[in-house]
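1. Can you look at this prediction? I've put the sequence above it.
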Amino acid sequence: MYDHLAEKLDAGKTVLIDGGTGTDLEKRGAQMVGAAWCAFATETSPDILASVHDDYIAAGAEVIAINTYATTLPMIEAAGHDKQKWEKLTVQSFEIAKASAARAAAPVAVAGSFSVMRPVTPGTDQRDPAYTISEEAERALLGDQANLLKDLGCDLIIMEMMRDNHRSVWATEMAIATGLPVWIGISCRANEAGEVRGYNDPHIPFKDIAPNLLSMGGAAAGIMHSDINVTQPALDIVRQTWDGPLMAYPESGFFKMPQWQFSDLTPEEFAAVCCGWVDNGVQIIGGCCGVSVDHIAALAAALDR
């Protein structure tokens, strides 16, 4: 299935991906769990999850990500469950997405969403400082995460919210070691002076983070889950050290664990901004948290699909 995407990218064409699966689940009434956000919606609201995938495909998405962004072992353990539950949720997330892709009239790739999400302080989007783990244990955990996505049969892995020079680098290394195509999605923020900084490390310039992730290779790379206004400056920094296919899928709103705070960005506004990025060389385009099916449908129409 990935060969179809690779051919499009090699030909300089645009690939449309889905929007914010987790926030769509929340908007449609799926239960959000305080310690693990949307992870358990796979089990408690499988029909809603299937409808989210189906609707994004109907809107024009050529790639859908399985609901595993928040389904990391530390998040599942923080919610009081064990590794067996993590594996079960990951498998079910893949099976639901794969079934949606199989129902599609056109080819749809199923991507494993690979994050480094760890327990979060309630009411914020910041990691709980009480959570600690050794590098050795972290690497083993990330290796298990990557290998499960491969063993399930994901067509590719999308690294989501890579943001630092340690855990994110280790995760990307593990994903690339699987041999699957890997798209590296990096997140960032602007400080009060408008300078692009690390997403959780405002004292670290983004230009000191991106190259370490990009140097490992990958099939595509770019900016995701970042504010629309900071995405283009961040893409400019990525392009300084990356000459492969460029990706962009921004957020709209902000997170206060375990609820997403939605903004009023219209589908038309979203599509116009994304088309500007495409005009500047972005080939993989879509949305993240707060971006809905309506936004992706408007983007597909603007791209004349």
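-> Noted; the coordinates are in hand. Residues are numbered from 1 along each chain as shown.
2. alpha carbons only for contacts and neighbour counts from here, please
-> OK.
3. Identify the residues contacting the nearest residue to residue 108 once chain neighbours are set aside.
-> Leaving aside its sequence neighbours, residue 108 sits nearest to residue 62 (C-alpha to C-alpha, 6 or more residues apart in numbering; 4.7 Å). Each residue near residue 62 by C-alpha atoms under 8 Å, 6 or more residues apart in numbering is listed here: 15-18, 107-109.
4. and if you look at residue 208?
-> If you count contacts by C-alpha under 8 Å, 6+ apart, residue 208 has none.
5. redo that, cut-off 10 Å
-> For residue 208, the contacting residues are 164-165, 197-198, 237, by C-alpha atoms under 10 Å, 6 or more residues apart in numbering.
6. got those residues as CSV, with neighbour count, distance to residue 135 and secondary structure columns?
-> As requested, those are exported to CSV (neighbours: other C-alpha atoms under 10 Å; distance: C-alpha to C-alpha, whole Å; DSSP: H, G, I helix; E, B strand; the rest coil):
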residue, neighbour count, distance to residue 135, secondary structure
164, 23, 14, coil
165, 15, 13, coil
197, 23, 24, strand
198, 25, 20, strand
237, 18, 28, helix
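7. related to what we said a few turns ago, which two among the contacts of residue 62 are spaced furthest apart?
-> Between any two of these, the greatest separation by C-alpha to C-alpha is 13.9 Å, found for 18 and 107.
8. okay, and the common contacts of the two?
-> With C-alpha under 10 Å, 6+ apart as the test, residue 18 and residue 107 both reach 57, 61-63.
9. ok, of these, which one's closest to residue 222?
-> Distances from residue 222 to the shared contacts of residue 18 and residue 107, taken by C-alpha to C-alpha, are shortest for residue 63, at 15.8 Å.
10. neighbours around that closest one, how many?
-> Neighbour count of residue 63, defined by other C-alpha atoms under 10 Å: 26.
11. With residue 127 instead?
-> So residue 127, with other C-alpha under 10 Å, has 14 neighbours.
12. do the same with residue 209
-> Residues near residue 209, counting by other C-alpha under 10 Å: 23.
13. Quick check: it touching residue 164?
-> Yes: using C-alpha atoms under 10 Å, residue 209 is in contact with residue 164, at 6.0 Å.
14. What residues does residue 53 make contact with?
-> When contacts are counted by C-alpha under 10 Å, 6+ apart, residue 53 touches 18-19, 21, 24, 59, 61, 63-67, 96-101, 293.
15. Show me which residues of the helix or strand harbouring it are buried.
-> Per DSSP states H and E: residue 53 is located in helix 46-59. Buried residues in helix 46-59, counted by 16 or more other C-alpha atoms under 10 Å: 46, 48-59.
16. quick one on the thing from earlier: between residue 209 and residue 164, which contacts overlap?
-> Counting by C-alpha under 10 Å, 6+ apart, the common neighbours of residue 209 and residue 164 are 186, 188, 198, 201.
17. one more structure, for comparison:
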Amino acid sequence: MRIALDEVLAQQKILLLDGSMSTPLEAMGCDLNDPLWTARALAERPELVRKVHLDYFRAGADAGITDSYQATIPGLTERGYSLREAEDLIARSVELFLEERRAWWEEEGRGSGRPMPLCLGSVGPYGACLADGSEYRGNYGVSDQVLRDFHRRRMEILWEAGTDLLALETMPSLHETRIAADLAEELGADYYVSFSCRDGSHICEGDSVEDCARTLAEGHPHLRMIGVNCTPPQFAESLVTHLRGCCGLPVVVYPNSGETCDPATKTWHGTPGGPDFGDYARRWMRAGAAAVGGCCRTVDSHIRQAARSREIYLKLGR
């Protein structure tokens, strides 16, 4: 039986998401300088994917994202996997999460009073498969049919494998997002949408987040949250405010740590500046975010900071 987002939100008031998959995997010795990125670990180091999920559960995450962002049928088959093997690896991303969730729940979670964490099936954008940073640009120049074919089967696999919600995340393009959202509606799958953004009011392809939210709020009854991720943290408060002001959906926000990605080398540069992650998290909560977590370069310590910030925010109301 799937877990409902509304039930977890009602219990926790503010949902805590997990953080990055890539940074903990690299810290444990995974070489992710590959077009498959973190999906490489699904085939080669699944035990480490489990460990990442477990560490986030223990840090306080009420929801976690499957290791399927870069696990696409075109990407996997180009690297030599058969169609069956590619589909099985995508399903495995959900199975690993659910198996680790069950083990954590029996050993620790049930007695803690916390809800069982939601499983969010990551559906990255078409640009992620290109492995050239296109998820921060959009404007792919491909047909609608290419986008439908790219997204459809992976979404079916993730939903059939038992994910609680589909996570249409790091979306740079409203046009692509509408195609993916329509596919989710055809599946009858609950989902959320999260955009990559270039500043405090626009997604990467240029549309305002307000226009995006208004467009998707109509005619998409299975859309459960809307928000932003894989975006510099200094833009997040403004983006949450814009989204809260234009639609009645819960707002999800999980930015990067503040470093800058070089898509050519798949490396990150600079150091996070400004407030620490916990202070940022409280700002997003005060702005009206219903779900808070981290994206690239964030780890379990960032989620622990966000958990402490939620405790303070819910106690003091500020």
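-> Thanks, I have the structure now. Source: prediction; values computed, not measured.
18. picking up where we left off before, could the contacts of residue 208 of the first structure go into JSON lines alongside distance to residue 148 of the first structure?
-> Listed next are these as JSON lines, based on distance: C-alpha to C-alpha, whole Å:
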{"residue": "164", "distance to residue 148 of the first structure": "23"}
{"residue": "165", "distance to residue 148 of the first structure": "24"}
{"residue": "197", "distance to residue 148 of the first structure": "32"}
{"residue": "198", "distance to residue 148 of the first structure": "28"}
{"residue": "237", "distance to residue 148 of the first structure": "32"}
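19. SS state for residue 3 of the second structure?
-> The three-state label given to residue 3 of the second structure by DSSP: H, G, I helix; E, B strand; the rest coil is coil.
20. give me the number of residues near the closest residue to it other than its chain neighbours?
-> For residue 3 of the second structure, ignoring the flanking residues on the chain, the nearest one in space by C-alpha to C-alpha, 6+ apart is residue 164 at 5.8 Å. A count of neighbours around residue 164 of the second structure, defined by other C-alpha under 10 Å, yields 23.
21. Kindly give a single PyMOL line that selects the buried subset of the shared contacts of residue 209 and residue 164 of the first structure.
-> In PyMOL, a selection of the buried entries from these looks like this (16+ other C-alpha under 10 Å):
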select buried, resi 186+188+198
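22. The shared contacts of residue 209 and residue 164 of the first structure in strands, which ones?
-> Mapping these onto strands (DSSP state E) picks out 186, 188, 198.
23. just the helices in the stretch 151-300 of the first structure please.
-> Applying DSSP state H, counting those that start in this stretch to the stretch 151-300 of the first structure gives helices spanning 167-177, 210-214, 228-241, 267-279, 293-302.
24. Span of stretch 24-44 of the first structure from start to end?
-> 15 Å (C-alpha to C-alpha, to the nearest Å).
25. which parts of it are buried?
-> 24-26, 30-32, 34-42.
26. cool, stretch 74-93 of the first structure as well?
-> Buried residues in stretch 74-93 of the first structure, counted by 16+ other C-alpha under 10 Å: 74-79, 85-87, 89-93.
27. before we move on, back to that, and residue 18 and residue 107 of the first structure? which has more neighbours close in?
-> The residue with more neighbours, out of residue 18 of the first structure and residue 107, is residue 18; 28 against 17, by other C-alpha under 10 Å.
28. Next, find the distance separating the more buried one from residue 124 of the first structure.
-> Separation of residue 18 of the first structure from residue 124 of the first structure (C-alpha to C-alpha): 25 Å.
29. cool, residue 268 of the first structure as well?
-> Residue 268 of the first structure is 29 Å from residue 124 of the first structure, by C-alpha to C-alpha.
30. Which one's more surrounded, those two?
-> Between residue 268 of the first structure and residue 124, residue 268 has the larger neighbour count (other C-alpha under 10 Å), namely 17 against 14.
31. Which stretches in the stretch 51-200 of the second structure count as strands?
-> 63-65, 118-123, 165-171, 191-195 (DSSP state E, counting those that start in this stretch).
32. from the middle of its chain, how far away would the first one be?
-> The one in question is strand 63-65 of the second structure. Averaging C-alpha positions (C-alpha atoms, centre = their mean, to the nearest Å) puts strand 63-65 of the second structure 8 Å from its chain's average.
33. Report the mean deviation for that strand after fitting onto the first structure.
-> Compared with the first structure after the fit, strand 63-65 of the second structure shows a mean deviation of 1.1 Å (mean C-alpha distance after the TM-score superposition for the first structure).
34. Contacts for that strand, please.
-> 5, 8, 15-21, 52-54, 56-57, 93-94, 97, 101, 115-123, 163-167, 291-293.
35. thinking residue 165 of the first structure is in contact with residue 213, fair?
-> Yes: using C-alpha under 10 Å, residue 165 of the first structure makes contact with residue 213 at a distance of 7.6 Å.
36. close enough to count as contact, residue 203 of the second structure and residue 136?
-> Yes: in this structure residue 203 of the second structure lies within contact range of residue 136 using C-alpha under 10 Å: 8.8 Å.
37. okay, and the common contacts of those two?
-> Joint contacts of residue 203 of the second structure and residue 136 (C-alpha under 10 Å, 6+ apart) are 170-173, 195-197, 231.
38. Using JSON lines, lay out those residues together with distance to residue 237 of the second structure.
-> Below are those laid out as JSON lines (distance: C-alpha to C-alpha, whole Å):
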{"residue": "170", "distance to residue 237 of the second structure": "17"}
{"residue": "171", "distance to residue 237 of the second structure": "18"}
{"residue": "172", "distance to residue 237 of the second structure": "18"}
{"residue": "173", "distance to residue 237 of the second structure": "21"}
{"residue": "195", "distance to residue 237 of the second structure": "14"}
{"residue": "196", "distance to residue 237 of the second structure": "14"}
{"residue": "197", "distance to residue 237 of the second structure": "12"}
{"residue": "231", "distance to residue 237 of the second structure": "11"}
